[in-house]
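Asks: What follows is a protein structure lacking sequence information:
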């Protein structure tokens, strides 16, 4: 892994769009969406946030952009839902509007309110502490992989740029995105012909990322949604390369072939005067 590749894997957060096809029961968010398109995005996200093999590690993480929930963490249990961006677009908020969007417009529709939820969740997610002595956000790069309906709704409202303002007090609310974070939108930055073109690009990038991280996999930590997982050492019984049942059965088979003379034992008991009985 080159110095440039290493630097790019430090402080990387990946946000991927959800999908229409879902399971029919509550599961972890990473398993809720069942389409091949989402699966490819998830594989890319998991590969992109692996630890860099450096002494000065910085946290990496990935999440899911949802029309119903805003931002979901991969291990968060979620029930199936049917909400789409179009369902929110022209639906007014009940009651008085309390916020100006970062774009300067009033938050008056459900889509506006959703955008504010995403902004607040982004601020919390990108700043949450990964170390006790960490004061600044670890995020250096935010990669957003979602359809234009999601991205346009957020960018038009300034969600990746400014801060919402409370109408009554005139004060800015919620923390803006980390100042050192670069926001990228690969789907919008490249001239893709469609979903399958995106999937091919993602698959190629995933292979490159996995190949770059391969030398470090046995000794380095991998961060998914802020949690840490270490691959099992080769000597651990839980390692996928060990056939535990087969090993146990082989031991039993070998035991059964031991000559009987080695299995016989002499049982004795002691009397009170010390003589064998």
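Replies: Great, that's in hand. What you are looking at is a predicted structure, and each value in this text was computed from that prediction instead of being measured.
Asks: Only C-alpha atoms from now on, for both contacts and neighbour counts.
Replies: OK.
Asks: any idea how far residue 34 lies from residue 254?
Replies: Going from residue 34 to residue 254 by C-alpha to C-alpha, to the nearest Å gives 46 Å.
Asks: Likewise for residue 127?
Replies: The value you get for residue 127 to residue 254, if C-alpha to C-alpha is used, is 57 Å.
Asks: Out of those two, name the residue with the larger neighbour count.
Replies: Remark: of residue 127 and residue 254, residue 127 carries more neighbours, 18 against 10, as counted by other C-alpha atoms under 10 Å.
Asks: Now that that one has come up, it's in contact with residue 140, right?
Replies: No: Residue 127 sits out of contact with residue 140 when judged by C-alpha atoms under 8 Å, with a separation of 11.0 Å.
Asks: Please, where are all the strands along this structure?
Replies: Counting by DSSP state E, the chain has strands at residues 12-17, 27-28, 61-66, 70-72, 77-78, 99-100, 141-145, 165-166, 182-184, 222-224, 227-229.
Asks: second one coming, line it up with the first:
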């Protein structure tokens, strides 16, 4: 890769809130005896290698949360049962941040509460455009700088994103 083709480096402040977009691959938590799914910490629910790399980078931030298509903003230790909703499954009506109770409204409320604790808050979203585009209005209204490093770094595909995130996590842990 030539210098002109190198990804743009994106600074991730230590005190940022890192949001990890949920993933499709999840641990199956069905308990035959109970005849239902058993809740697990949100941070452990998503099992793909992509999710693990995002989580590892997020763990280098002062704070991190899961951005769930089903539940909104979730603390990593919050117990969740298995679910099968991705952002593309969410009805358009849920992206109306003006309507209390919608997914967008809940996300905006959570991010605003977090942001109001800081003088110059930064939120880092580790996820694809399916977690950015439908929530653009929310991100623009939150009183924080919201960054999308996987898009800003102009990384060509999931493998390049995983490599970039692994490198950033390693650098930040050193």
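Replies: Sure, I can see it. Quantities reported herein were computed from a predicted structural model and do not represent experimental measurements.
Asks: Give me the TM-score for this pair.
Replies: Here the TM-score for the pair of chains, by TM-score structural alignment, normalised by the length of structure 2, is 0.79; 152 aligned residues with a C-alpha RMSD of 2.2 Å.
Asks: about what we covered before: mind checking the strands of structure 1 for the one nearest to residue 5 of structure 1?
Replies: strand 12-17 (11.8 Å; C-alpha to C-alpha).
Asks: Check the mean deviation of that closest one from structure 2.
Replies: Compared with structure 2 after fitting, strand 12-17 of structure 1 has a mean deviation of 0.8 Å; criterion: mean C-alpha distance after the TM-score superposition for structure 1.
Asks: State the span of structure 2 onto which that strand is aligned.
Replies: Per the alignment by TM-score structural alignment, strand 12-17 of structure 1 matches residues 16-21 in structure 2.
Asks: next one: stretch 196-203 of structure 1
Replies: Stretch 196-203 of structure 1 lines up with residues 159-166 of structure 2 when matched by TM-score structural alignment.
Asks: Residues touching the matching stretch, excluding its own?
Replies: For stretch 159-166 of structure 2, the external contacting residues (C-alpha atoms under 8 Å, 6 or more residues apart in numbering) are 50, 53, 54, 56, 57, 150, 155.
Asks: any idea how far the most centrally placed residue in structure 2 lies from residue 67 of structure 2?
Replies: The C-alpha lying nearest the average C-alpha coordinate of structure 2 belongs to residue 20 (C-alpha atoms, centre = their mean; 2.2 Å). According to C-alpha to C-alpha, residue 20 of structure 2 and residue 67 of structure 2 sit 6 Å apart.
Asks: same question, residue 87 of structure 2
Replies: Using C-alpha to C-alpha, we find residue 87 of structure 2 at a distance of 10 Å from residue 67 of structure 2.
Asks: ok, those two, which is more surrounded?
Replies: residue 67 (23 against 19).
Asks: measure the counterpart of that one in structure 1 to residue 261 of structure 1 for me?
Replies: In structure 1, residue 67 of structure 2 lines up with residue 65, judged by TM-score structural alignment. Distance from residue 65 of structure 1 to residue 261 of structure 1, counting by C-alpha to C-alpha: 69 Å.
Asks: Also residue 84 of structure 1?
Replies: 75 Å.
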